[in-house]
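# I would like the atomic coordinates for the input below:
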Amino acid sequence: MTESTSHLGLAIQAVGIALVAALSTFLARSVDRRYLRSWAVGWTCLATALFALLVAFRVPALAPVLEPVYFFGEYAFGFLLVAGCREFASGTRATASEAGWAVPALLLALVLPHVGTTFSTRFVVQAAMMACLFAAAFWQLERRRRTAGPGFPGLQLMSVALLALTLDFMQYVPVLGYAVRRNVALRAAYAGFTSLYDLVFEVMLAFGMVILVLKEVNRELLTANEELRQAHDRLQDQARVDPLTETLNRHAFYSLVEEARQSGRAAEGTVALVDIDGLKPINDAWGHAAGDASIRAVAKGIRSLVRADDLVIRWGGDEFLVILISVPEEEAARRLDRLGETLRGTILPGVTTPVALTVSFGVAAFGPARPLERAIEAADRAMYTRKQRTTARRA
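Below is the predicted model of the structure:
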């Protein structure tokens, strides 16, 4: 960079970076990400630095005051850029102790304006410092990019922009160093557009940041939606399952019936109603813990006699509804006849000896000739008839 550097190019760069800083600030307010806040503050520092340099070129008398602002503003941009990239890549936040960079950076910014007789001389040192900072930011992102895969275009764009900025500022060192040492002027095609070259790469970096943040937000929204879906499914399961017996409940039964009705699926089979005999005396004699254990034992016994795709539903306090798809009525009755044998040696809490639980059940076929609701009514009547016989026999 020489004294003849295009003020217009620098002004365009300053305005462009100011717009980037404003966009980053608004985005950081909308999207709560620490690394985004670091980048937004960094862009603001860079915009401040460029405007300070522009005024220093326009008003040379202010250069001793404004050049340190420019140098320090660019250092702050570089450090915050590296800090944001590191936090995005690894989740490592900048600590208070790391803010000590500001002291040597401030000292260098105060000393640098007194080095050499031209700004080009001082910019050689500045370009070398900024190239190192861009390289550090590139290295931080490169670690994440290698593991992120191709689904992060913003990350790839940022890496390309940081690499381009590193090479861009590195080339200033030999080019300007040669010009200063030989005391030769740079070609206008080079010196007049350096600020615009810088702006192109910096805008590319900013676009990469925006794409990266939006991708991250979208990924987190998808994750949150998946977690909500899973939570909804768990709640649905809990709403359909009886907590005591882990069988289906009436809500689940009515939902399944409605789904079958809407889909037009026609099924046939046998429905059974099973009622536990003498549950109240068990509760009275040994407590509700024994009664609950009896209910669980009956549910477990029923499940052991039916297939995995048959439905076992807790119909009431001590009643179970069993729906056996494509099973004849006689076969369903034979299976449930074995339930008494299964429950003969039931262990109940608070009871020293095994208890022979008994049940009463009724079965009825359902299909085109008899809807499920009517079959349940028929099974209910058959169950009560059987229960009355059992009670009379015991009496």
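
# from here on, contacts and neighbour counts on C-alpha atoms
Noted.

# by contact count, what packs against the one helix or strand residue 12 maps to?
Per DSSP states H and E, residue 12 falls inside helix 7-30. With contacts defined as 3 or more Cα pairs under 8 Å, 6 or more residues apart in numbering; DSSP states H and E, helix 7-30 has these neighbours: helix 34-58, helix 194-240.

# can you put these in TSV and add mean neighbour count and distance to residue 391?
TSV is the format used below for these (neighbours: other Cα atoms under 10 Å; distance: least, Cα to Cα, whole Å):
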stretch	mean neighbour count	distance to residue 391
helix 34-58	22	74
helix 194-240	16	33
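
# before we compare anything, build this one as well:
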Amino acid sequence: MLMQELINITIGHYHIERGLAKGGMSEVYLARDQRTQQIVAMKMVRRSAGEYYERFRREARAMSQLHHPHILSAIDYGDYENWSYMVTPYIEYGTLSRRVSSEGLLSLDEASDILEQIAGALQFAHEKGMLHRDIKASNVLLKDGKYAYLTDFGLVKSIEDNYSLTRSGFLIGTPEYMAPELVEDAASPASDIYALGVLIYQMVTGNVPFRGPNPVTIVMKHMRDQPVPPSQINSAVTPDVERVILQTLEKDPTRRFRTPKALANAFHQAYKVDALPQPVAGIQSVMPKLPPSIQVVPRQASVQTPRSGIPRIVWIIGAALVILLILIALLTNMKVIGQAMPAVHPTATITVTTTATQKATTTTIIKTAFAPLALQQF
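This next block holds a predicted model:
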């Protein structure tokens, strides 16, 4: 329940009109800037909140320094009696989390558009030496359902810091979005990119990859389990898009995309390539030029060639000559031996007919070690 004591209070030149939301240690109010008549949001945290208060102050300073079209800016911040406050633009539409839960899955086109915006914001923060450490759907605000803002830099820290634990010794972050290496290693750009991968997965499937009854269970799943392939949940997810998502969720940080922008570009390229029209049988189509990283190799007709590399025609001629020589030898022997020739038990039978003269040639029974070899080569 929101604190009623702050409603209708004027702090500086901001008049608080009503409450919007309440979190664990913070409250958000709708206010009006009496100088500009702009509607703004005021996030309030008690100064007695200890470490949370320190993080809130750090968030306000970071957001006031990060000037990017897709990072929610801090218009103002300060203290009021027992409270610390931060003023930001009011985004009426709500969060990406609300968008997914209330309106369903995003199309690949919509997901690519939002990913490009958030990846650009995260890339900018990384280039300024800051890690977000809490990328998640509820920290993405949407204007008109399309224009995205990355917000809530409460866990922001310098990339150069070589620790990832709070002073009380606990990992911080949202378990559903935490990279597996954070259990032992410091946060890094790669762990932010992993969280961005979870965000993409959620946009196209409606769920995060791993859930559990408690944070420990969820973190263990990130460490040891493989996510269900997105295409098994949403058939619209194409193979190339799925490969991009699963690469972003690799357990090994070195196997992920190196920058948020590289991830966004790969996702956009994958879904655009997968969306190319398929040629229709009997109609000649001109395929557009594909990106350099994607090669189309024409299928070659398979030709069976003997293992030795000798052309097949040579084997055929050789086999025919062997058979001819054996027939000549048999006929010659028949003249000499005459009727005294014993019967031969066949191991292979070859019947040759000719349709040109409609006459059947004599059926010859051959017993020779070469016959099976010749037949095998055919």
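
# care to give me the TM-score?
Taking TM-score structural alignment, normalised by the length of structure 2 as the basis, the two superposed chains have a TM-score of 0.23; 126 aligned residues with a Cα RMSD of 5.5 Å.

# thinking again about what came up before, just put the helices and strands packed on helix 7-30 of structure 1 in TSV and tack on distance to residue 262 of structure 1.
Below are these laid out as TSV (distance: least, Cα to Cα, whole Å):
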stretch	distance to residue 262 of structure 1
helix 34-58	50
helix 194-240	19
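
# which one of these lies closest to residue 255 of structure 1?
Closest approach to residue 255 of structure 1 among those is made by helix 194-240 (8.8 Å; Cα to Cα).

# that closest one to helix 7-30, inter-axis angle?
Helix 194-240 of structure 1 runs at 10 degrees relative to helix 7-30, counting by axes from the mean of the first three to the mean of the last three Cα atoms, to 10 degrees.

# tell me what helix 194-240 of structure 1 is packed against?
helix 7-30, helix 153-182, helix 250-263.

# buried ones in the helix ranked longest in structure 2?
When structure 2 is parsed with DSSP state H, its longest helix is helix 312-337. The neighbour-count check on helix 312-337 of structure 2 (16 or more other Cα atoms under 10 Å) flags 315, 319, 323 as buried.

# surely the first one touches residue 375?
Okay, so that is residue 315 of structure 2. No - Residue 315 of structure 2 sits out of contact with residue 375 when judged by Cα atoms under 8 Å, with a separation of 10.0 Å.

# check which helices and strands the helix or strand harbouring residue 84 of structure 2 sits against.
Following DSSP H and E, one finds residue 84 of structure 2 within strand 83-89. Judged by 3+ Cα pairs under 8 Å, 6+ apart, the packing partners of strand 83-89 of structure 2 are strand 39-46, helix 51-65, strand 76-80.

# quick check: next helix or strand after it?
Beyond strand 83-89 of structure 2 toward the C-terminal end (DSSP H and E), the next one is strand 94-95.

# next SSE after that following strand?
The element immediately downstream of strand 94-95 of structure 2 (helix or strand, assigned by DSSP H and E) is helix 96-103.

# for residue 78 of structure 1, which non-adjacent residue is closest in space?
Of all residues not flanking residue 78 of structure 1 in the chain, residue 133 sits nearest, at 5.4 Å (Cα to Cα, 6 or more residues apart in numbering).

# re the thing from before, winner for burial among the helices and strands packed on strand 83-89 of structure 2?
strand 39-46 (a mean of 23; mean count of other Cα atoms under 10 Å).

# and the angle for that strand with helix 51-65?
150 degrees.

# tell me the contacts of the residue nearest to residue 78 of structure 1?
78-79, 82 (Cα atoms under 8 Å, 6 or more residues apart in numbering).

# quick one, which of those are buried?
Those of the contacts of residue 133 of structure 1 that meet the buried threshold are 78-79, 82, by 16+ other Cα under 10 Å.

# please convert those residues to a markdown table, extending it with distance to residue 286 of structure 1 and secondary structure.
Below are those laid out as a markdown table (distance: Cα to Cα, whole Å; DSSP: H, G, I helix; E, B strand; the rest coil):
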| residue | distance to residue 286 of structure 1 | secondary structure |
| --- | --- | --- |
| 78 | 76 | helix |
| 79 | 74 | helix |
| 82 | 71 | helix |
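
# and which of those residues is nearest residue 297 of structure 1?
Of those, the one sitting nearest to residue 297 of structure 1 (Cα to Cα) turns out to be residue 82, at 64.2 Å.

# quick check: that closest one touching residue 139?
No - using Cα under 8 Å, residue 82 of structure 1 is not in contact with residue 139; the gap is 9.1 Å.

# ok, the nearest residue to residue 14 of structure 2 once chain neighbours are set aside to residue 76 of structure 2 distance?
Leaving aside its sequence neighbours, residue 14 of structure 2 sits nearest to residue 33 (Cα to Cα, 6+ apart; 4.7 Å). Residue 33 of structure 2 sits 11 Å away from residue 76 of structure 2, going by Cα to Cα, to the nearest Å.

# next one: residue 260 of structure 2
28 Å.

# returning to what we had before: need the buried residues of helix 312-337 of structure 2 in JSON lines with distance to residue 241 of structure 2, can you?
Converted to JSON lines, these look like this (distance: Cα to Cα, whole Å):
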{"residue": "315", "distance to residue 241 of structure 2": "49"}
{"residue": "319", "distance to residue 241 of structure 2": "54"}
{"residue": "323", "distance to residue 241 of structure 2": "60"}
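
# closest to residue 221 of structure 2 out of those?
Looking across those and measuring by Cα to Cα, the closest to residue 221 of structure 2 is residue 315, at 60.6 Å.

# please name the residues that touch the closest one.
By Cα under 8 Å, 6+ apart, the contact set of residue 315 of structure 2 is 374, 377.

# what's the answer for residue 303 of structure 1, then?
Counted by Cα under 8 Å, 6+ apart, residue 303 of structure 1 has contacts residue 312.

# from the chain's centroid, how far away is the helix or strand it falls within?
Take DSSP H and E as the rule and residue 303 of structure 1 turns out to sit in helix 288-305. Distance, stretch centre to chain centre, for helix 288-305 of structure 1: 41 Å (Cα atoms, centre = their mean, to the nearest Å).

# for the helix or strand following that helix, name the packing helices and strands.
Following helix 288-305 of structure 1 in sequence order, the next helix or strand is strand 311-314 (DSSP H and E). On a contact count with 3+ Cα pairs under 8 Å, 6+ apart, strand 311-314 of structure 1 meets helix 250-263, helix 288-305, strand 319-325.

# so which of those is the most surrounded?
strand 319-325 (a mean of 23).

# do I have it right that residue 53 of structure 2 meets residue 43?
No - if you go by Cα under 8 Å, residue 53 of structure 2 and residue 43 don't touch, sitting 11.8 Å apart.

# tell me the contacts of residue 79 of structure 2?
Residues near residue 79 of structure 2 by Cα under 8 Å, 6+ apart: residue 85.
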